[in-house]
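> Predicted coordinates and the sequence they were generated for:
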Amino acid sequence: MHALIVRGGWAGHRPVEATELFRPFLENAGYSVRVSDSPGPYADPDEMARTDLIVQCVSMGEIDDDQIAGLRAAVAAGTGFTGWHGGIVDSYRASTEYLQLVGGQFVTHPGKEPGECGGGPEDNFLPHTVEVTPLGRTHPVTAGLDDFALESEQYWVLHDDLIDVLATTTHPVRPWQPWHRPVTSPAVWTRLWGAGRIVVTTPGHSLDVLEHPSVRTIIERGMVWATPTR
């Protein structure tokens, strides 16, 4: 099995350190692992043809027409595609073709009450719960996991109904926010695209969140589930 790690973009999500957390898992599971610091390999048909799994960690960043076309073609042909947090749902903001492939886009992470904010990243760290859905109770990626609590960025995601939601998180009504009823966003989902499988995990802002037992289990299981048996 051949895995390609594509990493880069905004440095605040620690793309090198974050992906290196999972490299030993892939290698111990029998994958040969290649690493790219750009989406350039997506435009190489030969590279894509020998890739069973893509693990992407590119927050923001840019992708050109040949690269997104190559990525979409590879996934449609059966290559698995997975990632976490901004590395997959806040990538390539200018590409609607990428957004359609993934099925969801980060739009915000609500913050604390303004009087409690000090101007640092922790202003957006809120206690919240990730709740496993009925589908998630039986799906191989999340089966056997209970709901779990985090204190980190809680992603608000715009999405379509082609995704299969395995876990959600709910943004409550707060006096300083403009919405008037709780808003539930998908936190973990899968998506079938042609012959390919996609797995998205929205928790993962920092290394400690990625090392949370439930988050790490979901990501690692997602890698295996997305990999085709061919």
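Good, I have the coordinates.

> For the rest of this, base every contact and every neighbour count on C-alpha atoms.
Will do.

> The closest residue to residue 192 other than its chain neighbours sits in which helix or strand?
What sits nearest to residue 192 in space, not counting adjacent residues and going by C-alpha to C-alpha, 6 or more residues apart in numbering, is residue 198, at 6.3 Å. According to DSSP states H and E, residue 198 maps onto strand 196-201.

> same thing with residue 4?
strand 2-9.

> another structure for you, compare them:
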Amino acid sequence: MTIERRALVVRGGWAGHEPVKATELFIPYLRERGFAVQVADSPAPYADAGLMARTDLVVQCVTMATIAPEEVAGLVAAVAAGTGLAGWHGGIADSYRASADYLQLVGGQFAAHAARCGPAERTGDQSDNYVRHRITLTPAAAGHPVTAGLADFDLDTEQYWVLTDDLNDVLATTTTAVRPWAPWQRPVTAPAVWTRQWGRGRVFVATPGHTVEVLEEPTVRTIVERGLLWASR
């Protein structure tokens, strides 16, 4: 008898990242690969130890927002015990800013996305932060299931500058250029795709994914789909 794997999709937070539309891109993919999918609109299920023990993969798409101590403790414990955690962009790398335990689990935190033009030229629209940039695969990417066979690629969207640590296995990076109006004086390279082992669990993060259109870009979508499968128990 085939036993289904179980995925928990947690979505919400800032509406600009279209958490429902974005996750709906990948729910059919998971079901086609044998996952029973449960959807939640808050991190409340993380506090349910029984549910989390039965969950093989958490797909999180919650930008900013808050998380209760018992919820983050449940998520951390579940991942350490073998539940996978995966996500993209602000849905995983800009979640629960006030929780140090969550930030340590994920291994990277959004810090900024540099504007494409000087202050006097900005309109206040999200597109002020859309810049043409390259996602550069690392040497480790060639042999990793998430990125094998892929090549460097360019995007015109938000470019995440993230704060991170060296427990991550970095599969791709992106370099934020110097801007004449900005306070940094040299290019800054940050991870764009990484994996992380936490106890018996796996964590996958891709920073591209600001809009559904970015997630539909073929290489981004391939990386996310592979990352979901890689992270799963």
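The structure has been received and is ready for your questions. In this text, all values refer to a predicted model and were calculated from it rather than measured experimentally.

> Report the TM-score for the pair.
Once superposed, chain against chain, the TM-score is 0.98 (TM-score structural alignment, normalised by the length of the first structure); 228 aligned residues with a C-alpha RMSD of 0.7 Å.

> The second structure: matching residues for the helix or strand following the strand holding residue 198 of the first structure?
Elements were assigned by DSSP H and E; along the chain past strand 196-201 of the first structure, the next helix or strand is helix 207-210. Aligned by TM-score structural alignment, helix 207-210 of the first structure falls on residues 212-215 of the second structure.

> which residues are contacting the matching stretch?
Stretch 212-215 of the second structure is contacted from outside by 18, 21-22, 155, 157, 208-209, 220-221, using C-alpha atoms under 8 Å, 6 or more residues apart in numbering.

> Equivalent analysis for stretch 28-48 of the second structure, please.
Outside stretch 28-48 of the second structure, the residues touching it (C-alpha under 8 Å, 6+ apart) are 4-12, 27, 51-52, 67, 70-75, 225.

> now the residues you listed: which count as buried?
5-12, 27, 52, 67, 71-75, 225 (16 or more other C-alpha atoms under 10 Å).

> the longest strand in the first structure is where?
As assigned by DSSP state E, the longest strand anywhere in the first structure is strand 183-193.

> rewinding a little: so how far is the strand holding residue 4 of the first structure off the chain centroid?
Between the centre of strand 2-9 of the first structure and the centre of its chain there are 13 Å (C-alpha atoms, centre = their mean, to the nearest Å).

> according to the alignment, the helix or strand following it goes to what range in the second structure?
Moving toward the C-terminus from strand 2-9 of the first structure, the next helix or strand (DSSP H and E) is helix 15-28. Under TM-score structural alignment, the match for helix 15-28 of the first structure in the second structure covers residues 19-32.

> how long is the matching stretch end to end?
21 Å (C-alpha to C-alpha, to the nearest Å).

> How far off centre is it?
14 Å.

> all helices of the first structure, in order?
Secondary structure of the first structure (DSSP state H): helices at 15-28, 45-49, 65-77, 86-89, 96-102, 134-138, 207-210, 213-226.

> What range does stretch 98-111 of the first structure cover in the second structure?
Following TM-score structural alignment, the aligned partner range for stretch 98-111 of the first structure in the second structure is 102-115.

> Which residues are in contact with the residue mapped onto the residue nearest to residue 192 of the first structure from the second structure?
With the correspondence set by TM-score structural alignment, residue 198 of the first structure lines up against residue 203 in the second structure. Going by C-alpha under 8 Å, 6+ apart, residue 203 of the second structure touches 84-86, 106, 195-197, 231.

> As TSV, the residues you listed with neighbour count would be great.
Shown next, in TSV, are these (neighbours: other C-alpha atoms under 10 Å):
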residue	neighbour count
84	28
85	33
86	27
106	26
195	23
196	20
197	20
231	26
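
> which of the residues you listed line up with contacts in the first structure?
Checking the contacts of residue 203 of the second structure against the first structure (both residues aligned by TM-score structural alignment, their matches' C-alpha atoms under 8 Å), the contacts still present are 84-86, 106, 195-197, 231.

> Redo these as TSV? Include distance to residue 173 of the second structure.
Shown next, in TSV, are these (distance: C-alpha to C-alpha, whole Å):
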residue	distance to residue 173 of the second structure
84	22
85	20
86	18
106	16
195	12
196	15
197	19
231	20
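
> Return the closest of these with respect to residue 174 of the second structure.
In terms of C-alpha to C-alpha, no member of these lies closer to residue 174 of the second structure than residue 195, at 15.6 Å.

> I'd assumed residue 202 was in contact with the closest one.
Yes - contact criterion C-alpha atoms under 8 Å: residue 195 of the second structure and residue 202 qualify, at 7.1 Å.

> Show me the residue sitting in the middle of the second structure in space.
Of all residues in the second structure, the one closest to the mean position by C-alpha atoms, centre = their mean is residue 88, 2.5 Å from it.

> just checking, what residue in the first structure corresponds to it?
That one, residue 88 of the second structure, aligns with residue 84 by TM-score structural alignment.
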